[in-house]
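**Student:** generate coordinates for the sequence data below:
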Amino acid sequence: MEEFITLFQDPVSWAALATLIVMEVVLGIDNLVFVAILTNRLPKRQRPLARRAGIGLALVFRLVLLTMIASIMRLTQPVFEIAGNELSWRDIILISGGLFLVWKATREIHHLVDPNPAPSLYGAVVMGFAAAIVQILALDLVFSIDSIITAVGMTPHIPIMMIAVVVAVGAMLLAADPLSDFVQKNPTVIMLALGFLLLIGTALIADGFGVHIPRGYIYAAMGFSALIELLNMLARRSRRNRARSTLYGEDD
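**Tutor:** Sure, this is the predicted structure:
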């Protein structure tokens, strides 16, 4: 306890904590986009539970990974080589997660544009709920390992990492329902979010093969696309209002 108090008497520790919280929250955007797309495919009454269960279990998952920090760091050691690229277990996990995101986004896009979609994407309702939780946790494994390894470069103190994770996941829990509802009420945003998943998946695959794409570029592209979509939404609303005003004016 004394070591904990001494740790947070150091201004450097507070700076590291603030930086880690921001980083975890930003990385959590990827998770939230995936959670929103995935849980919106479930029956409406199951969506809030699926979001909270998936994100809550993800918190437990990340805290457990932090207690295994020494083992996590060993994942960066090369295990074999492909076409001149040395791959570690971390790289394999990132590539696998990226491929899963690309596959998932492609499948969802196909489901949206197919004029005769299958009646159910996941089968029975129970299996759909279970599949949603499993897939949320599977992607969180990818993002968790990546963020933890990044966090180690910022601070060697596990308590700071744990606090940052708890705060960031708490923010995800607060934002999950509003974001999912917004996506559900705006169909065009669904396609945009799926495009984000394709972008993130491609970035993870590239990162796994040693081609690092700065996250700032990715989030800048996502932000610009979201801004354009927001302008489109405002334009559509304006057209509807003008049409309504014209209709009422003619009736008068």
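
**Student:** CA atoms for contacts and neighbours, from now on please.
**Tutor:** Fine.

**Student:** please enumerate the helices of the stretch 51-200 of the chain.
**Tutor:** According to DSSP state H, counting those that start in this stretch, the stretch 51-200 of the chain carries its helices in the segments 69-74, 89-113, 125-152, 158-185, 187-208.

**Student:** nearest to Pro11, of those?
**Tutor:** Between Pro11 and the helices of the stretch 51-200 of the chain, the shortest gap by C-alpha to C-alpha is with helix 158-185, which sits at 12.5 Å.

**Student:** returning to that earlier point: any chance of TSV for the helices of the stretch 51-200 of the chain, columns distance to Ala83?
**Tutor:** Output for these, formatted as TSV (distance: least, C-alpha to C-alpha, whole Å):
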stretch	distance to Ala83
helix 69-74	23
helix 89-113	14
helix 125-152	23
helix 158-185	36
helix 187-208	13
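
**Student:** in a markdown table: these, plus distance to Leu234 and mean neighbour count.
**Tutor:** Supplementary listing: these in a markdown table, determined by distance: least, C-alpha to C-alpha, whole Å; neighbours: other C-alpha atoms under 10 Å:
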| stretch | distance to Leu234 | mean neighbour count |
| --- | --- | --- |
| helix 69-74 | 46 | 13 |
| helix 89-113 | 23 | 19 |
| helix 125-152 | 32 | 19 |
| helix 158-185 | 14 | 18 |
| helix 187-208 | 13 | 20 |
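
**Student:** of all these, which one is nearest Glu24?
**Tutor:** Nearest of these to Glu24, taken as C-alpha to C-alpha: helix 158-185 at 5.6 Å.

**Student:** now do the closest one: distance to the chain's middle.
**Tutor:** On the basis of C-alpha atoms, centre = their mean, to the nearest Å, helix 158-185 sits 10 Å off its chain's mean C-alpha point.

**Student:** ok so, going back, what's the closest of the helices of the stretch 51-200 of the chain to Ala15?
**Tutor:** Ranking these by their distance to Ala15 (criterion: C-alpha to C-alpha) puts helix 158-185 first, at 10.3 Å.

**Student:** second input sequence below; structure requested for side-by-side comparison:
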Amino acid sequence: MSDLVILATMPEAWAALVTLIVMEVVLGIDNLVFISILTNKLPESQRQSARRIGLGLALILRLLLLATVAFIVQLTTPVFSAFGHGFSWKDIILIAGGLFLVWKATKEIHHNVDPDEQPGEMIGGAVKTGFAAAIAQILLLDLVFSIDSIITAVGMTEHLPIMVIAVVVAVTLMLVAAGPLARFIEANPTIVMLALAFLLMIGMTLIADGLGFHVPKGYVYAAMAFSGLVEFLNMLARRKRRKDRAMQTDAAETRH
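**Tutor:** Model (predicted):
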């Protein structure tokens, strides 16, 4: 407790905490997009529970990883070399997570483009998944993002309490935002394809990082923000066209 009091009086500790919270929230955007798409494939009565359980278990997972932070840091040590690059366990995990994201996004895009191919798995135009499978996939992807963010956090501060507080705050914010984001994606079908494209891009970024080609996160999020802005303008345009058609229909019915 005395250590926490000392940390609370240190301006650099507060600066590190705010920076870590922002970093965790930004990195959590990737996770939220995936969780929103995944839980929208569950029956409506299970979606909120899946988001809460998945993020709750993800929080426990991150805290357990923080408890073994000394081991996590060692994951950056190369275990073998190939093509002139030393691969560590972190690289292997990032590549595996990236491949999983690319496979998952490609599969979902395929089902959205050709929904009649497997009608037995489709309900209301969406590929359905099981509750336990959804939770397992949420945890799997969170493991990939957690290791990456924790290694980054260790480079920013040496104080474990700051890391723990940042993780708890970030996951709590994700829990609050997960529901509204999932409902927004469900209410706007074109957003689903855009979100799946984001997952493809994020997956390829993870693979590139694992292979030693670092892609600045700022470029990735700038591209996502620009694409989101374009889609938002398209949504406004579609809404205006629907409103104009409705007004024309009402005017025609009034004349008759």
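
**Student:** how alike are these chains, TM-score-wise?
**Tutor:** Comparing the two superposed chains by TM-score structural alignment, normalised by the length of the first structure, the resulting TM-score equals 0.97, with 250 aligned residues with a C-alpha RMSD of 1.4 Å.

**Student:** one step back: nearest to Leu7 of the first structure, of the helices of the stretch 51-200 of the first structure?
**Tutor:** Distances from Leu7 of the first structure to each of these were compared using C-alpha to C-alpha; the shortest belongs to helix 158-185, at 9.1 Å.

**Student:** if I pick Asn85 of the first structure, what's in contact with it?
**Tutor:** Contacts here follow C-alpha atoms under 8 Å, 6 or more residues apart in numbering; on that basis Asn85 of the first structure touches Phe209, Gly210.

**Student:** stretch 140-157 of the first structure corresponds to what range in the second structure?
**Tutor:** Mapped onto the second structure with TM-score structural alignment as the criterion, stretch 140-157 of the first structure occupies residues 142-159.

**Student:** distance between that stretch and the chain's centre?
**Tutor:** Distance of stretch 142-159 of the second structure from its chain centroid, counting by C-alpha atoms, centre = their mean, is 16 Å.

**Student:** over to stretch 36-50 of the second structure?
**Tutor:** Mean C-alpha position of stretch 36-50 of the second structure versus that of the full chain (C-alpha atoms, centre = their mean) differs by 15 Å.

**Student:** and if you look at stretch 237-252 of the second structure?
**Tutor:** Centroid separation between stretch 237-252 of the second structure and its chain, computed with C-alpha atoms, centre = their mean, is 36 Å.

**Student:** residues in the first structure matched by it, start to end?
**Tutor:** So in the first structure, the equivalent range for stretch 237-252 of the second structure is 235-250, judged by TM-score structural alignment.

**Student:** average gap between the matching stretch and the second structure?
**Tutor:** Relative to the second structure, and after both are superposed, stretch 235-250 of the first structure has an average distance of 0.6 Å to its aligned residues, where the measure is mean C-alpha distance after the TM-score superposition for the first structure.

**Student:** please apply the same query to stretch 165-183 of the first structure.
**Tutor:** For stretch 165-183 of the first structure, the mean distance from the matching residues in the second structure following superposition reads 0.3 Å, by mean C-alpha distance after the TM-score superposition for the first structure.

**Student:** kindly provide the distance from the residue nearest to the spatial centre of the second structure to Met174 of the second structure.
**Tutor:** Within the second structure, the residue whose C-alpha comes closest to the C-alpha centroid is Asn31; the distance, by C-alpha atoms, centre = their mean, is 1.6 Å. With distances taken as C-alpha to C-alpha, to the nearest Å, Asn31 of the second structure is found 9 Å from Met174 of the second structure.

**Student:** with Ala182 of the second structure instead?
**Tutor:** When distance is defined by C-alpha to C-alpha, Ala182 of the second structure is 12 Å away from Met174 of the second structure.

**Student:** swap in Gly228 of the second structure?
**Tutor:** From Gly228 of the second structure over to Met174 of the second structure (counting by C-alpha to C-alpha), the distance is 19 Å.

**Student:** try Pro161 of the second structure
**Tutor:** Taking C-alpha to C-alpha as the criterion, Pro161 of the second structure is separated from Met174 of the second structure by 20 Å.

**Student:** how about Ala170 of the second structure: what's its closest non-neighbour residue?
**Tutor:** Leaving aside its chain neighbours, Ala170 of the second structure sits nearest to Val25 (5.3 Å; criterion: C-alpha to C-alpha, 6 or more residues apart in numbering).

**Student:** got the contact list for the nearest residue to Leu139 of the second structure once chain neighbours are set aside?
**Tutor:** Counting by C-alpha to C-alpha, 6+ apart, Leu139 of the second structure lies nearest to Ala58, which is 5.9 Å off, once chain neighbours are set aside. Shown here is Ala58 of the second structure, whose contacts under the criterion C-alpha under 8 Å, 6+ apart are Ile138, Leu139, Asp142, Leu143.

**Student:** Ala83 of the first structure maps to what in the second structure?
**Tutor:** Looking across to the second structure (by TM-score structural alignment), Ala83 of the first structure lines up with Phe83.

**Student:** that match and Leu99 of the second structure, how far apart?
**Tutor:** Between Phe83 of the second structure and Leu99 of the second structure the distance, using C-alpha to C-alpha, works out to 19 Å.

**Student:** again, but for Leu65 of the second structure
**Tutor:** When Leu65 of the second structure is compared with Leu99 of the second structure (using C-alpha to C-alpha), they lie 22 Å apart.

**Student:** same question, Lys217 of the second structure
**Tutor:** With distances taken as C-alpha to C-alpha, Lys217 of the second structure is found 18 Å from Leu99 of the second structure.

**Student:** ok, now Glu158 of the second structure?
**Tutor:** Distance, Glu158 of the second structure to Leu99 of the second structure, by C-alpha to C-alpha: 32 Å.

**Student:** same deal with Asp114 of the second structure?
**Tutor:** For Asp114 of the second structure, the distance to Leu99 of the second structure - C-alpha to C-alpha - is 22 Å.

**Student:** do the same with Val215 of the second structure
**Tutor:** 16 Å.

**Student:** ok, now Gly120 of the second structure?
**Tutor:** From Gly120 of the second structure over to Leu99 of the second structure (counting by C-alpha to C-alpha), the distance is 26 Å.

**Student:** same check on Ile92 of the second structure?
**Tutor:** Counting by C-alpha to C-alpha - Ile92 of the second structure and Leu99 of the second structure are separated by 11 Å.
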